[in-house]
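Asks: Sequence first, predicted model second:
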Amino acid sequence: MQTNSKIALVTGGSRGLGKNAALSIARKGIDVILTYRTQKEEAEATVAAIEQIGGRAVALPLDTSTVNTFDAFAQSVQNALKDKWNRESFDFLVNNAGIGIYASFVQTTEEQFDTLYNIHFKGVFFLTQKLLPLLADQGGIINLSTGLARFATPGYAAYASMKGAIETFTKYLAKELGARGIKANVVAPGAIETDFGGGAVRDNASLNTFLASATALGRVGVADDIGGVIAFLCTEDARWINAQRIEASGGMFL
């Protein structure tokens, strides 16, 4: 079946910000390929929710930390595009999948560092490279960063450093892919109430209160505060936004 819909690929779309982004994108009339690592049932529930609002979606397994699986994943994307949309390309890549590890700089182990590096920088770098032949001209790439790349909160030295690398990488994507009309931007959430990083912001009342007090709008964020920003960057209204870092933090640590 042929469709004129745009298609976005969202990594880590089974829960949290990725799920919210996938649903927000679908509400813009854009179809979705979403990935999951272990949460297959949650991913299928997201697909069902997208279909319920009239969109089309598929869920594919992907471990973004394992580069040697990317060839097989790209083939799975190609197959899904052909089978579901009769297309050879998709339009937007949202590099959202990630984890949080809280550890002071002094206590950060090499294993923790490597885990964060593989998921948040190396995986994003090479997954984007691998999927580039399937990304349509005039399309877009949205990479997820963090407010912690602008301000420093103890415990996130390794995580925030990877995101700082992503912000630089995004500028290079914009520069090198501009000839194809492909835009590349960063969305940098502030503190968000999800299960990210073990749910610390959501479940630790004193941390939540502190972060809310440091935010101009007087509360921490929720997933609904972020998904719409990502979805906006997948629309024609955002066509002239390129190589930008858009922080969605409610005004943290101003």
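Replies: Done, it's in.

Asks: CA only for contacts and neighbour counts going forward, please
Replies: Noted.

Asks: What about residue 15, how many residues nearby?
Replies: By other Cα atoms under 10 Å, 21 other residues sit near residue 15.

Asks: what about versus this one:
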Amino acid sequence: MSKGKIAIVTGGSRGIGRSTVLCLARRGVRSILTFNTNQAEADKVVALAAEAGAPALALQLDVGDVAAFDGFAGRLQAALAQMGAERFDYLVNNAGTSSAASLESITPAEMDGLYSVHFKGVLFLTQRLLPLINDGGRIVNISSGLARFASRNRIGYGPIKAAVESLTRYMALELGPRRIAVNVVAPGPIATDFSGGMVRDNPQVNRMIAENTALGRAGEPEDVGPVIAGLLSDDFGWVNAQRIEVAGGMQI
């Protein structure tokens, strides 16, 4: 991975996105990270990235609002200019929301929200940013272990992540002529504030996950960020259209 490259990381103010930005910074890769509402946390990541070895900038973006993408692209171009660049090299479609709905409880509005953020947002943000990504660049989308195995109260989230995995293969096919590789990382349960901190803060849930994981514990953001950063590197240049599950061997 060459120093001086630039990555766009959506949802980079916390959890897996935060870990990714910091891993990239340690490799000399600059980041423009997005946040939805918590600018204070985003600013902390910017400061930590600088300490880790590479400057970063934070931009506000609601990935579920497709109408905002044109304005975001304009602000992104200004941010790139601030970094002395016209284009970027890597895109990590990480931002997301959780859902604990069952078949009986899920509503059309909740399903529409999941679709807007996790699928439609990924598709149309990538489409909008295609003129700004360098040929030979790399894209990583984020799925979930729940796309492979089923769990109660995830009837909206799991299937929409499975759709992201299919979308990844189609992206890889269409972007092949530009030598842009597209892969998908599928984390298992991670101890973050996602889902209201369920994995991190609920001992019973954490223990259940550990008991069903070959390596005997729940995941941490630091387990996933390095994998994403690695997939963006030249070391994985011939890996394309692949699903990498980062779950410690859960439900194998």
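Replies: Everything's here; your move. Just so you know, these numbers come straight off a predicted model, no measurement behind them.

Asks: quick one: TM-score?
Replies: In this superposition the chains share a TM-score of 0.98, using TM-score structural alignment, normalised by the length of the second structure; 251 aligned residues with a Cα RMSD of 1.1 Å.

Asks: where exactly do the helices run in the stretch 151-254 of the first structure?
Replies: Under the criterion DSSP state H, counting those that start in this stretch, the stretch 151-254 of the first structure carries helices at the ranges 157-177, 200-203, 205-213, 224-232.

Asks: for the shortest one, packing partners?
Replies: Spelled out, that is helix 200-203 of the first structure. Contacts defined by 3 or more Cα pairs under 8 Å, 6 or more residues apart in numbering; DSSP states H and E place helix 200-203 of the first structure against helix 205-213.

Asks: And the third one, by the same measure?
Replies: Using 3+ Cα pairs under 8 Å, 6+ apart as the contact criterion, the neighbours of helix 205-213 of the first structure among helices and strands are helix 200-203.

Asks: buried set for the helix it packs on?
Replies: Across helix 200-203 of the first structure, burial judged by 16 or more other Cα atoms under 10 Å covers 200-202.

Asks: Adding distance to residue 5 of the first structure, write these out as JSON lines.
Replies: Converted to JSON lines, the buried residues of helix 200-203 of the first structure look like this (distance: Cα to Cα, whole Å):
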{"residue": "200", "distance to residue 5 of the first structure": "38"}
{"residue": "201", "distance to residue 5 of the first structure": "36"}
{"residue": "202", "distance to residue 5 of the first structure": "36"}
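
Asks: Quick one: distance of stretch 144-160 of the second structure to the chain centre.
Replies: Centroid separation for stretch 144-160 of the second structure versus its chain: 17 Å, with Cα atoms, centre = their mean, to the nearest Å.

Asks: Can you check which part of the first structure that stretch sits on?
Replies: The aligned range for stretch 144-160 of the second structure in the first structure is 146-162, by TM-score structural alignment.

Asks: Would you indicate which residues of the matching stretch are buried?
Replies: Here stretch 146-162 of the first structure shows 146-149, 155-162 as buried, counting by 16+ other Cα under 10 Å.

Asks: Now render the residues you listed as a markdown table, adding distance to residue 171 of the first structure.
Replies: Converted to a markdown table, those look like this (distance: Cα to Cα, whole Å):
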| residue | distance to residue 171 of the first structure |
| --- | --- |
| 146 | 16 |
| 147 | 17 |
| 148 | 18 |
| 149 | 15 |
| 155 | 27 |
| 156 | 23 |
| 157 | 22 |
| 158 | 21 |
| 159 | 19 |
| 160 | 17 |
| 161 | 16 |
| 162 | 15 |
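
Asks: from these, which is closest to residue 131 of the first structure?
Replies: The nearest member of these to residue 131 of the first structure, counting by Cα to Cα, is residue 162 at 20.8 Å.

Asks: is it true that the closest one touches residue 115?
Replies: No - the pair residue 162 of the first structure / residue 115 is not scored as a contact, 10.8 Å apart, by Cα atoms under 8 Å.

Asks: Tell me which helix or strand the closest residue to residue 56 of the second structure other than its chain neighbours sits in.
Replies: Using Cα to Cα, 6 or more residues apart in numbering and skipping the chain neighbours, the partner closest in space to residue 56 of the second structure is residue 31 (4.7 Å). Per DSSP states H and E: residue 31 of the second structure is located in strand 30-35.

Asks: Which elements pack onto the helix or strand just after that strand?
Replies: Using DSSP H and E, the helix or strand that directly follows strand 30-35 of the second structure along the chain is helix 39-52. With contacts taken as 3+ Cα pairs under 8 Å, 6+ apart, helix 39-52 of the second structure sits against helix 15-26, strand 30-35, strand 56-60.

Asks: how many other residues sit next to residue 71 of the first structure?
Replies: By other Cα under 10 Å, neighbour count at residue 71 of the first structure equals 12.

Asks: and it, what is it in contact with?
Replies: residue 130 (Cα atoms under 8 Å, 6 or more residues apart in numbering).

Asks: Can you give me the distance of it to residue 131 of the first structure?
Replies: Distance from residue 71 of the first structure to residue 131 of the first structure, counting by Cα to Cα, to the nearest Å: 9 Å.

Asks: same question, residue 111 of the first structure
Replies: Taken as Cα to Cα, the span from residue 111 of the first structure to residue 131 of the first structure is 27 Å.

Asks: Of those two, which one has the most company?
Replies: residue 131 (19 against 9).

Asks: Looks to me like that one is in a helix.
Replies: Yes - under DSSP: H, G, I helix; E, B strand; the rest coil, residue 131 of the first structure falls within a helix.

Asks: I figured it hits residue 76, correct?
Replies: No - counting by Cα under 8 Å, residue 131 of the first structure stays clear of residue 76, with 11.1 Å between them.

Asks: where do the strands sit along the stretch 51-200 of the first structure?
Replies: Remark: strands assigned in the stretch 51-200 of the first structure by DSSP state E, counting those that start in this stretch are 57-61, 90-95, 135-144, 183-189.
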